[in-house]
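**Q** Sequence and predicted structure below; questions after.
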Amino acid sequence: MLDKIVDGPEGWTGIEANEEWAAEVRRLAAERNAVILAHNYEIPEIQDIAHFTGDSLGLSRIAATTDADVIVFCGVHFMAESAKILSPEKTVLIPDERAGCSLADSITAEQLQEWKDEHPEALVVSYVNTTAEVKALTDVCCTSSNAVDIVNSLPADKEILFNPDQFLGAHVKRESGRENIRIWAGECHVHAGISGRDLVEITEANPDADLYIHPECGCANSAIYLAGEGLVEKERVHLLSTGQMIDEAKNQGTGTVLVATEVGMLHQLRQTAPEIDFQPVNERASCSYMKMITPAALLRALALGTDEVDVPAETADAARQSLERMIAVGQSGLGE
């Protein structure tokens, strides 16, 4: 099957996700003693073949507890880095090392160091959707599900540098009530593109629907506004991480739910609660980086041991401390 794989503009292609492919993936995974992890935003075929599907931090923590020798992380590069940080003794592969992240790329270690130098007394809180180098310069990491708790756990008189997502930062500032938070102007281009106009239009068309809104979305403030103005009942507006969306869906019942996050999330939600009509707020909200993890890319990674992800020991040790401090606070969440 390897001779059919072609490298093109959209990544590795040439292989269909059929039964032959699935059988070979399972055989190679068993042969390598590999665990396959798939992020919620991956294509359905990748989610379905994985041993575990979820959000990045939750998957990394699961992988650290397995007896697998190899972690194949079907996601974007910072996620594979996090897995390596938490499992330094394991081999970590990403099916296509070119799968980056616009949010993680929106702040570099050099930029963060300059920001810290400008505010030497401040504490740095970084979203887990950051590079290992940024985590290494961070006091404590957070997820979208625990960001408010993390910030509230820090001394009230300490200035906070929150990065990199400006929409999550705005949510944290609003919920914590703290004014001494400086917020980096970064964003995920996919989540930022889910606009307030998108939300208003689809809400008007579905007036009885519940809303699942990821805090990274550009429409998060609009959701708060709609609830505040009484245009949508407050109890129907849910600001949730991807992991929390799954939990909420289990208790939702029936009806329609409008989902504001990357469209790959709909596959897991529909599997979790098939009786609910899940609809995307913006059907074009698809991450091209996530979709680079194709059936061909996964097969290639397992067969050839490519592309391996490594993090220098000094960077990994410092980054691990920022993750462990988050976990020590409690309510460590499951990731984005």
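**A** Sure, I can see it.
**Q** Please make it C-alpha for all contacts and neighbour counts, starting now.
**A** Fine.
**Q** Let me see the ranges of the helices in the stretch 101-250 of the chain.
**A** 109-118, 132-136, 147-152, 166-176, 189-192, 196-205, 220-228, 242-250 (DSSP state H, counting those that start in this stretch).
**Q** What lies in contact with the shortest one?
**A** Contacting residues not belonging to helix 189-192 are listed as S102, L103, E216, C217, G218, C219, A260, T261, E262, A285, S286, C287 [Cα atoms under 8 Å, 6 or more residues apart in numbering].
**Q** Please repeat the previous calculation with a cut-off of 7 Å.
**A** Residues outside helix 189-192 that contact it (Cα atoms under 7 Å, 6 or more residues apart in numbering): S102, E216, C217, G218, T261, E262, A285, S286, C287.
**Q** so which of the helices of the stretch 101-250 of the chain gets nearest A30?
**A** Nearest of the helices of the stretch 101-250 of the chain to A30, taken as Cα to Cα: helix 242-250 at 27.6 Å.
**Q** chain center to that closest one, what's the gap?
**A** Average the C-alpha atoms of helix 242-250, do the same for its chain, and the two points are 14 Å apart (Cα atoms, centre = their mean, to the nearest Å).
**Q** What is the neighbour count of the spatially closest residue to M292 that is not a sequence neighbour?
**A** The shortest distance from M292 to any residue that is not its chain neighbour, by Cα to Cα, 6 or more residues apart in numbering, is 5.5 Å, and that residue is G11. G11 has 18 neighbours, counted by other Cα atoms under 10 Å.
**Q** Alongside the first one, take a look at this:
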Amino acid sequence: MRFKNSTLHQQIRDLAKAKKAIILAHNYQPAEIQDVADLCGDSLEMSIKAAATDADIIVCCGVRFMAETAAILCPDKIVLMPNPDAGCPMADMVTPQELVKRKEELGGIPVITYVNSSAAVKAVSDICCTSANVIKVVNALKEDEVLMTPDRNLARYAAANTDKKVHLWQGYCPFHNDLSVEAVKAAKAAHPNALFVAHPECTPEVLKLADSIESTSGMIRFAGESSADQFILGTETGLIHAISKAYPEKTFFPVSDQLVCTDMKKTRLQDILDCLENMSGKVTVEEAIRIKAMDAVRKMINTK
């Protein structure tokens, strides 16, 4: 199997070079997918980096909303998704029709949409945010009330760090949301010298136990800046591979082996090779939707 994967890896790299393609992998992807990629990171980070390259093709190893974000930011490039069946349960918890209706019910207050959402939902939003910049985005708006979608836990995290009234959407990441206080306490007891770093998609009760609250990219940065040498990561287990590569001299523990996103683990090396060979899994965003979604994303990027 090792020889087969090594061969596949080289075939993918050769084909990507020949087709002037760049391979992006989210931090939650399987280790072998991260290792074959040109760039790893969070969803927006990957797309922004890809937009700055001269690649003709973007192969997005992640879930659908990530490929859509790449298509929004890179209209001049072909975006391929190796496994089109990889979706996001949280992104599916809001539709543009529902969001428009709720905004009207609340008197037209600004809608802040997490980038973990569909292009169609971004298109009816005022501004986007990431888990890393959500507090900055909320506080940058002049209005005293905002509606945040789709993640209620991220909204609660933002609400705890602003004087504004934050209205919640009842969406959530099934994996982060199900992380229990008991599981965190057990991990802390098993690794008493480790700092617990939690993702803001976790519940408020879990976040109270954290030594630091960070996005996936923030966790990597935090580990590098901290004097500690052991960390418990309160996020999807795929980050262990990326952060261990960045800081091999430090030790990282998953807070729970149950934090495994099944959709993020759907991509296989063979899927990447097949999509490059056949130019399959193409992801496009209707231009009218893309322009509006791009406006919401650009406002976020330009937020000071």
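**A** That came through, no problem. Since this is a predicted model, take the numbers as computed values, not measurements.
**Q** Could you get me the TM-score between them?
**A** In this superposition the chains share a TM-score of 0.96, using TM-score structural alignment, normalised by the length of structure 2; 304 aligned residues with a Cα RMSD of 1.6 Å.
**Q** Per the alignment, the residue nearest to M292 of structure 1 pairs with which residue of structure 2?
**A** In structure 2, no residue is matched to G11 of structure 1 (TM-score structural alignment).
**Q** what sits against whatever residue of structure 2 lines up with T131 of structure 1?
**A** When the two structures are superposed using TM-score structural alignment, T131 of structure 1 falls opposite S118 in structure 2. Contact criterion Cα under 7 Å, 6+ apart gives F65, A91 as the residues in contact with S118 of structure 2.
**Q** Recalculate using a threshold of 10 Å.
**A** S118 of structure 2 makes contact with 64-69, 88, 91-92, 94-96, 285, 293 under the criterion Cα atoms under 10 Å, 6 or more residues apart in numbering.
**Q** closest to K19 of structure 2 among those?
**A** Once Cα to Cα is applied, the member of these that ends up nearest K19 of structure 2 is A67, at 18.5 Å.
**Q** I figured the closest one hits V59, correct?
**A** Yes. Between A67 of structure 2 and V59 there is a contact at 8.3 Å, judged by Cα atoms under 10 Å.
**Q** Name the residues contacting each of the two.
**A** In contact with both A67 of structure 2 and V59: L24, V79, L80, M81, P82, K282, V283, using Cα under 10 Å, 6+ apart.
**Q** How much space separates the counterpart of the fourth one in structure 1 from A301 of structure 1?
**A** The one in question is M81 of structure 2. For M81 of structure 2, the aligned position in structure 1 is I94, judged by TM-score structural alignment. For I94 of structure 1, the distance to A301 of structure 1 under the criterion Cα to Cα, to the nearest Å works out to 7 Å.
**Q** Quick check: neighbours shared by those two?
**A** Common neighbours of I94 of structure 1 and A301 (criterion: Cα under 10 Å, 6+ apart): V72, D307, E308.
**Q** Helix or strand for D14 of structure 2, just tell me which one.
**A** Taking DSSP states H and E as the definition, one finds D14 of structure 2 inside helix 2-18.
**Q** mean distance, that helix to its aligned residues in structure 1?
**A** With both structures laid over each other, helix 2-18 of structure 2 and its partner residues in structure 1 are 2.3 Å apart on average (mean Cα distance after the TM-score superposition for structure 1).
**Q** TSV for the contacts of helix 189-192 of structure 1, including distance to A192 of structure 1 and neighbour count?
**A** As requested, those are exported to TSV (distance: Cα to Cα, whole Å; neighbours: other Cα atoms under 10 Å):
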residue	distance to A192 of structure 1	neighbour count
S102	11	16
E216	7	29
C217	5	27
G218	4	28
T261	10	30
E262	10	25
A285	9	19
S286	12	20
C287	12	20
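**Q** quick one: the strands in the stretch 1-150 of structure 1?
**A** All strands of the stretch 1-150 of structure 1, identified by DSSP state E, counting those that start in this stretch, fall at 6-8, 11-13, 34-39, 52-54, 70-74, 91-93, 123-127, 140-142.
**Q** which one of those lies closest to Q252 of structure 1?
**A** With distances scored as Cα to Cα, the stretch of these nearest to Q252 of structure 1 is strand 52-54 (19.2 Å).
**Q** separation between the match of M81 of structure 2 and G8 of structure 1?
**A** 17 Å.
**Q** Neighbour count: these two, which is higher?
**A** Under the neighbour definition other Cα under 10 Å, I94 of structure 1 and G8 were set side by side, and I94 has more, 29 against 9.
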